[in-house]
Structures are given as C-alpha cells and as structure tokens.
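> sequence isn't available, so here's the structure alone:
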C-alpha cells in the first residue's frame, strides 16, 4: 500500500543567490531572519562574515556567494539569513531571498555533473524552466 507521503520524497526550501536557485532539505532550516548587524571576527575565513546574537545564541554567518565564488551583492543588498543546522550547530547563511517550499521525489533529483561538481552538491532538480541546485549541508566544508 502506497502512502501519500513517501520516504522517497523530500521537502525543500529553495532560495536565490544572485540569479541561481538552490535548495536544501527543509529539516535543515531552523528559521529565516532579516539581515542584522554582523560582528566581524578576526582571522576568520574570507567567506565567514562574522557572528550574530540570535536570542542569546552566537551564530556564525557565512556568505554562500563568497564560498561558491559567485559575484557578491553590493553592500547593504543582502536580504536575509537562513539559519540552518550545519554539522550539528546553527549557522547563518546569507541568501538573497527564499523562493519556495516544495516537495519532490528524490528520484527526480539528477546526479550532479562530473565537470566541476562539489561534494556539497547533491544534484540538480529540473522543474520546467527552473533548475535548482540541491545542496547537502553535511558536505559543505
């Protein structure tokens, strides 16, 4: 007997980085917060913007654009921070905007291209004219 929701399905939050759309498992996303003052941390890697105080928890903030080598937004153009469970700890990822929450079958996620694929790239999802790069946060080092 088949159920409406299967373990082969995944619910994803999709978001924009520039004009590209990415998706992560909704279970990894804790919340989306407005951009706030980020405190710089000396000697942090270049893709780490700093830290914020999120209701008493200190959360590191990572620029996915810098991490992926994408063109950066102009200062002040960041829209929000996706606070995600990354390697067992909360981490904030700067994103341009959340686009959707979708449910898809895992079998519809195509394997990543061999050319230039990264360990964090789980695959590509084609939804009509939309191509979504599906991320696996466990491999985003």
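Cool, got the structure. Model, not experiment: these values are computed from the prediction.
> make it CA atoms for all contacts and neighbour counts henceforth
Noted.
> which parts of the protein are helices?
Secondary structure of the chain (DSSP state H): helices located at 64-68.
> this is the other structure I want to compare:
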C-alpha cells in the first residue's frame, strides 16, 4: 500500500506544464502553451493603428476574419524599445474572452516544467506588476519568468482596446 502511494506521488511530481519560451531584452519568459494559437512573423504593414489606446497597443490586424489587437510586450513591460527584425514574432493567443497577438523579440522553445522546478513569484520590484507572475521556472542554469498571460491580457487596459474597435 505504501508503495502505491509513493508511485502516485511520483506520477504527480513527474507531470508538469508546458510553457512557450519567448525573449524580451535578453530575458526569457514562459507562458502556458495551451493559450498559444499560432506564431507568425511580425509584419507592421498588416497592423492598423488605433487612436486613443495605450502606447503598448501597436494596433489591430485581421486574422482570417477575426480582428486581433496586437500588444508590444516590450512596451507593456516598460522595457526599452527595440528595432524589429527577422527574429521578431507575434504570438497569437487564444484566451478565454478574446484572441490577442503579442509582439516578442523571439521564441526559443517549449519547455515542460514540473512543480518542483517552479518557485513562487518574487514580491519586489520587477518590470511589471507581480500580479501577472505565476512564478519563476528553472531549468539547469536557465531562469524563466512565468507570466499569467490570461490575467495580463484581460486587464482594464485591454478593455480600452475592445471599446476602441467596437
């Protein structure tokens, strides 16, 4: 009986969650892979600017008939602006209430993190409010800032975009 319990505990610990890893200003971030619909190259020509929205909103694009707000994550996280290049991508997210695109410097890989590899989010100064952090993931020497992308993209600022495009 004790052996069965240990096996169940081991199974729970061996299962994990997959995260899409993206970079911003040489820092790696992770978001729940289940929220990712697709990854596309960034094309500024296909983004239509909207007046009176926060500066981190690059505009909207038409993705197969769906109007998708495009968020520049560097601006959202108050990081220095960077020139877009061939590595710059838009990660299209399929969230509970909307489809949103986020512009990031690049996407590196998908990692499976077990609960033992995830530490609680720090409660001191970061590039953005810690309410959007789910923790810090570690894989060897790599550290990933894990972001609750659903919470981040359903903030009151994003509601302004909804109002502007309706």
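That came in fine, so what should we check first? This is a predicted model, so every value here is computed, not measured.
> would you pull the TM-score for this pair?
Overlay of the two chains. TM-score (TM-score structural alignment, normalised by the length of the first structure): 0.89; 140 aligned residues with a CA RMSD of 2.1 Å.
> wait, what's in contact with the alignment partner in the second structure of residue 109 of the first structure?
Aligned by TM-score structural alignment, residue 109 of the first structure pairs with residue 118 of the second structure. For residue 118 of the second structure, the residues meeting the contact criterion (CA atoms under 8 Å, 6 or more residues apart in numbering) are 135-138.
> just residue 54 of the second structure next, same as before
Residue 54 of the second structure touches residue 157, counting by CA under 8 Å, 6+ apart.
> corresponding residue for it in the first structure?
In the first structure, residue 54 of the second structure lands on residue 45 (TM-score structural alignment).
> state the distance from its match to residue 67 of the first structure.
Going from residue 45 of the first structure to residue 67 of the first structure by CA to CA, to the nearest Å gives 10 Å.
> what of residue 97 of the first structure?
With distances taken as CA to CA, residue 97 of the first structure is found 17 Å from residue 67 of the first structure.
> and the two? Which one has more around it.
residue 97 (18 against 14; other CA atoms under 10 Å).
> what's the more buried one aligned with over in the second structure?
Match for residue 97 of the first structure (TM-score structural alignment): residue 106.
> for its match, what are its contacts?
By CA under 8 Å, 6+ apart, the contact list for residue 106 of the second structure reads 22-24, 87-89.
> neighbours around the counterpart of residue 10 of the first structure in the second structure, how many?
The alignment partner of residue 10 of the first structure in the second structure, by TM-score structural alignment, is residue 17. Residue 17 of the second structure has 13 neighbouring residues, counting by other CA under 10 Å.
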